[in-house]
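Asks: 3D model of this:
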Amino acid sequence: MINFNGNIAQEENLLTQNRAFLYGDGVFETVKIINNKVLFLEDHYFRLMASMRVVRMEIPMNFTMEYFEEQILKLVQEKNIAQSARARITVYRNDGGLYLPKTNDISFLIHATLLENTLYTLNTNEYEVDLYKDFYVTKQLLSSIKTTNKMINITGSIFAHENGLANCILLNDTKNVVEALQGNLFMVLGKKLITPSISEGCLNGIMRKQILALAKKVEGIEVIEEIISPFDLQKADELFLTNVITGIQPISKYRKKEFTSNLAHLLVQKLNETLPEN
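Replies: Model prediction:
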């Protein structure tokens, strides 16, 4: 069951003319719903609008933040999973044309699944990562938005699976650290919390924004956005990843270096304090 252009319908196969399928001509948001509320609604909505503008999609007049929220909640309520759910909203240019589209009008599709937990929890199981160097992220605006072209994440995930890794860290075209396959990267070095800046090519992550704001309120922690080299990772006291669905995922091992997760524990606690009550 999906929400297709505002109508609840059974899932159908992609049409052969669908531009998201043919050319990756789409953008998307993945949101978390807790207790019938879309977390970080405003941030998700404005990032989606910015992404649509970047790729020159026509934004319908009725596509307001209230409409965006209403369409997500309509689906999760229909599926009876509004207590704790994950929803993906894919916006794609309508059919027609080859590389040059015949229209900039859009359609959207929402798919939602049940999540087990309402609060964010910290997974402290072994979580080993390494660098993925087959392909590199370019330092450009398109890298900072969520498009349906995720081939580097797909091939990187296959590489991680084949090598017994939980995740991989991506590099940009100047060989500096950008992010992980499934989230933004943070590094704790002494009293500093460091993450790559958006200009390095990383995703403008919604959870990244929340963690930056929360960490700035932690006494004794200096929050910095700056270049991280692969060599810096082995000097770190702590590494962790962030995304909206998982929250914070500590990295336990990078090559021969093992890490603590002290700040990650504190930030998860502070993050949960911001969530809507039961």
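
Asks: can we go C-alpha only for contacts and neighbour counts from here?
Replies: OK.

Asks: can you give me the offset of the one helix or strand Glu70 maps to from its chain's centre?
Replies: Following DSSP states H and E, one finds Glu70 within helix 65-78. Centroid displacement of helix 65-78 relative to its chain, using C-alpha atoms, centre = their mean, to the nearest Å, is 20 Å.

Asks: So which elements touch the helix or strand just after it?
Replies: Going down the chain from helix 65-78, the next helix or strand is strand 84-93, by DSSP H and E. Counting contacts by 3 or more C-alpha pairs under 8 Å, 6 or more residues apart in numbering; DSSP states H and E, strand 84-93 packs against helix 19-23, strand 26-34, strand 106-114.

Asks: residues in contact with Lys253?
Replies: Lys253 is in contact with 126-129, 259, counting by C-alpha atoms under 8 Å, 6 or more residues apart in numbering.

Asks: oh sorry, the question was meant for Lys139
Replies: The contact partners of Lys139, taken as C-alpha under 8 Å, 6+ apart, are 172-173, 199-201.

Asks: how about it, secondary structure?
Replies: Three-state call for Lys139 (DSSP: H, G, I helix; E, B strand; the rest coil): coil.

Asks: To compare with the earlier structure, here is another sequence to fold:
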Amino acid sequence: MQTDSLQNNRGFLFGDAVFETVKIVDQKILFVEDHYFRLMASMRILRMEIPMDFTLEHFENIILEEAHKNDCAASARARITVFRKGDGLYLPEQNEVDFIISVNKIENPMYQLHNETYEVDIYKDFHVSKQLISTLKTTNRIINVTGSIYAKENGLDNCILLNDDKNVAEALNGNIFILKDNILSTPPLSEGCLNGIMRKQVLAIAKTIESIEVKEAIISPFDLQKADELFITNTIRGIQPITKYRKKEFQTALAENLVMKINAKIRLG
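Replies: As a prediction, the model looks like this:
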């Protein structure tokens, strides 16, 4: 156990850290600008000091260099965790940062739709707060951890998190979308959901489909059972259709269409 390296690590001690998880395909980081600017915004919100050399180019280079070192630049999942350095208790003695990068090879570079049974339910033990900090990717993910344990204990593939008003916020590992009567909806950021990169991509692409109306709207748990289609989005998996919620089963046609359009956008570069 590397206790010495953790004694003054504020990310470990206080969750004083933010992170980005990116997907690498053919030695390129997908949606790299979105990831970079979200990280910069998160650091500013948490009053971290952004190094002068921490440019978009630098962000991309250090991640790809680590991928090359691990021989997985062709297809990989990479995570950069930025933490505030130095001593102090809740009050840090400085706002300078450091970072660590981890990289793991993945099998499928392009997004694929997984049509196997995927069952979810609502996780009720804890709620997501409706505040700006909930939209950031900080290392304080204990609700997601306990919710994932609950899902495993109950034979579920995922769980849906509610906010303080008992409305839908997100899934354990991504944003949630519902399709009802050709209206595609996802909770607005004001509901406490993560400001997801794939969420942004799906919103933009769905708006190009003439038969679909797209909106950000409050979603209640009752709306889930009335939906024609439900799916979860995140950068690594892409789109994960929900096939079963309680006694209701769902279609996957729009999810299939969106996956094809996202892959086409990636191929075009």
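
Asks: one step back: looking only at the helix holding Glu70 of structure 1, what residues are buried by neighbour count?
Replies: Buried residues in helix 65-78 of structure 1, counted by 16 or more other C-alpha atoms under 10 Å: 68-69, 71-76.

Asks: With structure 2 overlaid, report how far it is off on average.
Replies: Helix 65-78 of structure 1, aligned to structure 2 and superposed, deviates on average by 0.6 Å (mean C-alpha distance after the TM-score superposition for structure 1).

Asks: In structure 2, point out the residues matching that helix.
Replies: The aligned range for helix 65-78 of structure 1 in structure 2 is 56-69, by TM-score structural alignment.

Asks: Stretch 255-269 of structure 1 now?
Replies: The alignment of stretch 255-269 of structure 1 onto structure 2 (TM-score structural alignment) spans residues 246-260.

Asks: what about the residue mapped onto Asn167 of structure 2 from structure 1, distance to Ile206 of structure 1?
Replies: Aligned by TM-score structural alignment, Asn167 of structure 2 pairs with Asn176 of structure 1. Computed as C-alpha to C-alpha, to the nearest Å, the Asn176 of structure 1 to Ile206 of structure 1 distance reads 22 Å.

Asks: what's the burial count for the closest residue to the match of Asn167 of structure 2 other than its chain neighbours?
Replies: Once flanking residues are discounted, Asn176 of structure 1 sits nearest to Ser229: 4.8 Å by C-alpha to C-alpha, 6 or more residues apart in numbering. When neighbours are defined as other C-alpha atoms under 10 Å, Ser229 of structure 1 has 15 of them.

Asks: Show me what Ser229 of structure 1 lines up with in structure 2.
Replies: For Ser229 of structure 1, the aligned position in structure 2 is occupied by Ser220, per TM-score structural alignment.

Asks: How about Thr90 of structure 1?
Replies: By TM-score structural alignment, Thr90 of structure 1 lines up with Thr81.

Asks: How about Tyr136 of structure 1?
Replies: Using TM-score structural alignment, Tyr136 of structure 1 pairs with His127 in structure 2.

Asks: tally of neighbours for the counterpart of Leu212 of structure 1 in structure 2?
Replies: Here Leu212 of structure 1 is matched to Leu203 in structure 2, going by TM-score structural alignment. The number of residues packed near Leu203 of structure 2 is 17, by other C-alpha under 10 Å.

Asks: can I assume Leu203 of structure 2 sits in a strand?
Replies: No: looking at Leu203 of structure 2 with three-state DSSP, it is helix, so not inside a strand.

Asks: Please verify my assumption that it contacts Val214.
Replies: Yes: if you go by C-alpha atoms under 8 Å, Leu203 of structure 2 and Val214 touch, sitting 7.1 Å apart.

Asks: In which helix or strand does the residue lying closest to Leu56 of structure 2 once chain neighbours are set aside reside?
Replies: Closest residue in space to Leu56 of structure 2, ignoring its immediate chain neighbours: Tyr36 at 6.3 Å, by C-alpha to C-alpha, 6+ apart. Element membership for Tyr36 of structure 2, per DSSP H and E: helix 32-45.

Asks: and if you look at Ile160 of structure 2?
Replies: Counting by DSSP H and E, Ile160 of structure 2 is found in strand 158-163.

Asks: Likewise for Met48 of structure 2?
Replies: Met48 of structure 2 is part of no helix or strand when elements are defined by DSSP H and E.

Asks: surely it meets Val97?
Replies: Yes: assessed by C-alpha under 8 Å, Met48 of structure 2 is found in contact with Val97 at 6.9 Å.

Asks: how about Asp105 of structure 1, what does it touch?
Replies: Asp105 of structure 1 touches 57-60, 93-94, counting by C-alpha under 8 Å, 6+ apart.

Asks: what's the answer for Asn182 of structure 2, then?
Replies: 211-213.

Asks: surely Leu73 of structure 1 meets Asn36?
Replies: Yes: between Leu73 of structure 1 and Asn36 there is a contact under C-alpha under 8 Å: 6.9 Å.

Asks: Find the residues that touch each one of the two.
Replies: Overlap of the contact sets of Leu73 of structure 1 and Asn36 (by C-alpha under 8 Å, 6+ apart) consists of Ala82.

Asks: how about the nearest residue to the aligned residue in structure 2 for Val38 of structure 1, chain neighbours excluded?
Replies: Correspondence of Val38 of structure 1 to structure 2, assessed by TM-score structural alignment: Ile29. Take Ile29 of structure 2 and drop its neighbours on the chain: the residue closest to it by C-alpha to C-alpha, 6+ apart is Lys23, 5.8 Å away.

Asks: Nice, that's everything, thank you.
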